[in-house]
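1. no FASTA, just this:
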């Protein structure tokens, strides 16, 4: 009986289990990151027209490219 092949099979199965755990941890981290990003995007308020009523009409029309 060849013991070396049996040990290599068990090593491969252990490596496979480790890989599946790593993939599960990665998937969970990506889910958490996606939820955090969605919460951050949803927390940003959209500017309303009334917030810019007090500003002169010429503001925000030009971009200074020489600065």
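-> Nice, thanks for sending it over. Nothing here was measured: the structure is a model prediction, and the numbers come from that model.
2. hey, let's count contacts and neighbours off CA atoms from now on
-> Will do.
3. As a check, name the ranges of all helices in the chain.
-> 3-43 (DSSP state H).
4. Second structure for comparison follows:
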């Protein structure tokens, strides 16, 4: 009986390990896909400094 329990537990552990590896691989693919999509979106943006005055962003206005 003990041999069967050990074999069953070893099989269950291997299945869990395989499922975790698959989950990590899917997560990595999703992150790569998001990174490439974000990069494409940023590249598609028009240049921001096209019509802005040269002094913009040099001062910070604060009130106490």
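-> Nice, I can see it. All of these numbers come straight from a predicted model, not from anything done at the bench.
5. roughly how far apart are residue 1 of the second structure and residue 37 of the second structure?
-> 54 Å (C-alpha to C-alpha, to the nearest Å).
6. Mind checking which of those two has more residues around it?
-> residue 37 (12 against 5; other C-alpha atoms under 10 Å).
7. Matching that one against the first structure, which residue comes up?
-> In the first structure, the residue matched to residue 37 of the second structure (TM-score structural alignment) is residue 36.
8. Please give the centre-to-centre distance between stretch 47-60 of the second structure and its chain.
-> 32 Å (C-alpha atoms, centre = their mean, to the nearest Å).
9. for stretch 14-31 of the second structure, same thing?
-> 14 Å.
10. what's the answer for stretch 38-49 of the second structure, then?
-> 19 Å.
11. and it, how far apart are its ends?
-> 21 Å.
12. so who does the match of residue 37 of the second structure touch?
-> Contact partners of residue 36 of the first structure, counting by C-alpha atoms under 8 Å, 6 or more residues apart in numbering, are absent.
13. 10 Å - rerun?
-> Counting by C-alpha atoms under 10 Å, 6 or more residues apart in numbering, residue 36 of the first structure touches 30, 42.
14. What of residue 22 of the second structure?
-> Residue 22 of the second structure neighbours (C-alpha under 10 Å, 6+ apart): 16, 28.
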